[in-house]
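# Okay, sequence plus prediction incoming.
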Amino acid sequence: MYARAVAAVTTALLGTAALLVPGSDAKAGSPATVTHAPAGAVTARPLVIGHRGASAQAPENTLAAIDRAARLGVSWVENDVQRTRDGELVVIHDDSLVRTTNVKDVFPHRAPWKVKDFTAAEIARLDAGSWFAPRFAGTRVPTLTQYMRRVEHNHQKLLLEIKNPELYPGIEQQILKVLGDEGWLDRQHLAGRLIVQSFGADSLRIVHGLAPAVRTAFLGAPHVADLPAYAGFSDGINPSHGSVSRGYVAAVHSVAGPHGRPLAVFAWTVDDADTARQVARYGVDGVISDKPDVVRTALRTTAPQTP
């Protein structure tokens, strides 16, 4: 049911991408908020990104979580995007609705309760907050459109993850269509407010091919020898904090991405001060955290380190 829509979106996006390719006067897609110092120099403190919003203080991937991040003064938030049975894009991490909603109570005979097996209207009926705390009862799973509008209202920046792209053929085009419809493919947003990430290298290749000005990041820690291949379609490498080292970060920074800048490194998921300081000493460009306030405080009290 998505074939005609995907074809139309692809045509439109190819036209948009042609206007936004790197090298324009506005330098669309260049990572304005991420800088890399030369070897031996003092580096800036890394960005702090709220993982699924401020997810230690509000239900993950909900509007409440990004509102909480905004109140904490956290400008960057991360989310996860999947697709419903009838083609709506929704913001939720798991491919199952069980962990973060009351789906088993509302639809007891619909096991295994996968996102892709429910319509957007059915998912909109679910309580996505009570599991976290009683005061969040009635919180809903947001659509991507609803989420983008709240991020824009909050003047926030977005690290958008395409979740399980192998389950949703054509999801890349659909996401880009929503981003375009919401005004997020203009030069201002692309220059410093949007990064698309995924564990799926093929998914990122599709995004880069359709809209080359959009910054992308691969989730994982590819072998150093493979980094030039990833640099053909990805602007960053985002590994788990346990797989980060000073040498690995330096190796990533030594490779230029598709926009001519060194590949960035955002480490996840860092929720304590000691780990935050450690990865900062390694030279990462960003730290993704369920507790962005804790990490931000830790990094503010730690002077930038030399490699």
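Happy to help now that I have it. Numbers count the residues shown, from 1 in each chain.
# only C-alpha atoms for contact and neighbour calcs from this point on.
Noted.
# Quick check: which helices or strands does the helix ranked longest in the chain pack against?
For the chain, the helix that runs over the most residues, judged by DSSP state H, is helix 3-20. Contacting helix 3-20 under the criterion 3 or more CA pairs under 8 Å, 6 or more residues apart in numbering; DSSP states H and E are the following elements: helix 171-181, helix 201-210.
# Would you mind listing the buried residues in the longest one?
Residues of helix 171-181 classed as buried: 171-180 (neighbour count, 16 or more other CA atoms under 10 Å).
# Also stretch 114-131?
The neighbour-count check on stretch 114-131 (16+ other CA under 10 Å) flags 114-118, 120, 123-130 as buried.
# want to compare, so here's the second one:
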Amino acid sequence: MTYPRIIGHRGAAALAPENTLAGFAKAAALGVKMVELDAKLSADGEVIVHHDDTLGRTANGEGPVAQASFAALRALDAGGWFGPDYAGERIPTLAEALEAIAAAGMGVNVEIKPCAERERETAEAVIAVVQEHWKGNGPFQFSSFRPLCLEVALEQAPDYARGFLTDSFAEGWLERAQALQAVSVNGNYRHYRKDRIAAVHAAGLLALAYTVNDPAIARQLLDDGMDGIITDVPDQMMGL
């Protein structure tokens, strides 16, 4: 299993509204070969692409996503906050995003990002959508900060690669990644020391770092052996 050195975070989050079809198209136009996105459930069980548990930052609504129907979410503007050129951009379904990403020839990292107490429900729904709609030839993985979500992915979709997400590399992080049969450890770059990269490689896994927006830091991480960089600014990273 290999992944591109540069992965677009939520599409190309500094260049177009995150987690939107416009954002994925922007990444593709830059030559990005893989993007990351966030998948969660609406109140009525539709799998959507959206990061936050609450509305307001990247869509012009308010309140918890988990309490909003898909119809209500679909009516929101998910692009105007970024700039007038993106006004009217909608929150996409995961199915729509997967089809667009595949059509653009990119791979995808689907982060399973459940709202509170919806871990298994969200994981099962996300997996079902991926199994039906992901037809791309590019690299793929599920990732999550929630171990239960990756456990469900291992149980129900063992042939799909898994990435173990960690922020602080808490004690036992590598053992947990191995127990989940992850192919990569996707860690916060601020805590991804060179010895940790070496430990990941010694375990036969890949080292991916998020969210790296300084080209000098990215260059150092790659020189230290990092296999891939997840970034909001792929336009600044593509030459590394």
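Sure, I can see it. All of these numbers come straight from a predicted model, not from anything done at the bench.
# Got a TM-score for the pair?
Between these two chains, after superposing, the TM-score reads 0.93 (TM-score structural alignment, normalised by the length of structure 2); 237 aligned residues with a CA RMSD of 1.6 Å.
# Quick check: the very next helix or strand once past the longest helix of structure 1 compared with structure 2, mean distance?
The helix or strand immediately downstream of helix 3-20 of structure 1 is strand 47-50, counting by DSSP states H and E. Compared with structure 2 after the fit, strand 47-50 of structure 1 shows a mean deviation of 0.5 Å (mean CA distance after the TM-score superposition for structure 1).
# If you count contacts, what does strand 47-50 of structure 1 end up packed against?
Using 3+ CA pairs under 8 Å, 6+ apart as the contact criterion, the secondary-structure elements in contact with strand 47-50 of structure 1 are strand 76-83, strand 286-289, helix 292-300.
# start and end residues in structure 2 for the following helix or strand past that strand, please.
For strand 47-50 of structure 1, the following helix or strand on the C-terminal side (DSSP H and E) is helix 63-71. Under TM-score structural alignment, helix 63-71 of structure 1 corresponds to residues 21-29 of structure 2.
# which parts of that stretch are buried?
21-28.
# likewise stretch 206-216 of structure 1?
Burial within stretch 206-216 of structure 1, assessed by neighbour count using 16+ other CA under 10 Å, is assigned to 206-208, 210-216.
# Output the residue interval of structure 1 matched by stretch 185-192 of structure 2.
Across structure 1, the stretch matching stretch 185-192 of structure 2 (TM-score structural alignment) is residues 237-244.
# hang on, the earlier thing: using TSV, lay out the helices and strands packed on helix 3-20 of structure 1 together with distance to residue 278 of structure 1.
TSV is the format used below for these (distance: least, CA to CA, whole Å):
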stretch	distance to residue 278 of structure 1
helix 171-181	34
helix 201-210	28
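# Out of those, the one nearest residue 87 of structure 1 is which?
Among those, the nearest to residue 87 of structure 1 by CA to CA is helix 171-181 (9.0 Å).
# May I see the buried residues of the very next helix or strand once past that closest one?
Following the chain from helix 171-181 of structure 1 toward its C-terminal end, the next helix or strand by DSSP H and E is helix 187-192. Buried residues in helix 187-192 of structure 1, counted by 16+ other CA under 10 Å: 187, 189-192.
# thinking again about what came up before, can you tell me which of the helices and strands packed on strand 47-50 of structure 1 is most buried?
Each of those was scored by mean neighbour count; the highest is strand 286-289, a mean of 27, by mean count of other CA atoms under 10 Å.
# Find me the equivalent region of that strand in structure 2.
Strand 286-289 of structure 1 lines up with residues 228-231 of structure 2 when matched by TM-score structural alignment.
# Tabulate the buried residues of stretch 206-216 of structure 1 (JSON lines), appending distance to residue 87 of structure 1.
Formatted as JSON lines, the entries for the buried residues of stretch 206-216 of structure 1 read as follows, by distance: CA to CA, whole Å:
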{"residue": "206", "distance to residue 87 of structure 1": "19"}
{"residue": "207", "distance to residue 87 of structure 1": "18"}
{"residue": "208", "distance to residue 87 of structure 1": "22"}
{"residue": "210", "distance to residue 87 of structure 1": "20"}
{"residue": "211", "distance to residue 87 of structure 1": "21"}
{"residue": "212", "distance to residue 87 of structure 1": "25"}
{"residue": "213", "distance to residue 87 of structure 1": "26"}
{"residue": "214", "distance to residue 87 of structure 1": "23"}
{"residue": "215", "distance to residue 87 of structure 1": "25"}
{"residue": "216", "distance to residue 87 of structure 1": "23"}
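# In contact with the closest residue to residue 199 of structure 1 other than its chain neighbours, which residues are there?
Spatial nearest neighbour of residue 199 of structure 1, chain neighbours left out: residue 219 (4.7 Å); criterion: CA to CA, 6 or more residues apart in numbering. Under the criterion of CA atoms under 8 Å, 6 or more residues apart in numbering, the neighbours of residue 219 of structure 1 are 197-200, 237-239.
# do you know how far residue 135 of structure 2 is from residue 104 of structure 2?
Here the criterion is CA to CA, to the nearest Å. By it, residue 135 of structure 2 lies 12 Å from residue 104 of structure 2.
# no wait, residue 133 of structure 2
Counting by CA to CA, the gap between residue 133 of structure 2 and residue 104 of structure 2 amounts to 14 Å.
# higher neighbour count, those two?
More crowded of residue 133 of structure 2 and residue 104, by other CA atoms under 10 Å: residue 104, with 19 against 16.
# so that one touches residue 26, yeah?
No - using CA atoms under 8 Å, residue 104 of structure 2 is not in contact with residue 26; the gap is 10.4 Å.
# how about the residue nearest to residue 199 of structure 1, what's its match in structure 2?
Aligning on TM-score structural alignment places residue 219 of structure 1 opposite residue 165 in structure 2.
# Over to residue 202 of structure 1?
Matched by TM-score structural alignment, residue 202 of structure 1 corresponds to residue 148 in structure 2.
# still on that earlier bit, closest to residue 100 of structure 1 among the buried residues of stretch 114-131 of structure 1?
Set against residue 100 of structure 1, the nearest of these by CA to CA is residue 128 (5.6 Å).
# any idea which helix or strand carries the aligned residue in structure 2 for that closest one?
Residue-level alignment of residue 128 of structure 1 against structure 2, with TM-score structural alignment as criterion, gives residue 78. When elements are defined using DSSP H and E, residue 78 of structure 2 is found to belong to no helix and no strand.
# What is the neighbour count of the residue nearest to residue 78 of structure 2 when sequence neighbours are not counted?
Across the structure, with CA to CA, 6+ apart as the measure, the residue nearest residue 78 of structure 2 apart from its sequence neighbours is residue 59 (4.2 Å). Residue 59 of structure 2 sits with 24 neighbouring residues when counted by other CA under 10 Å.
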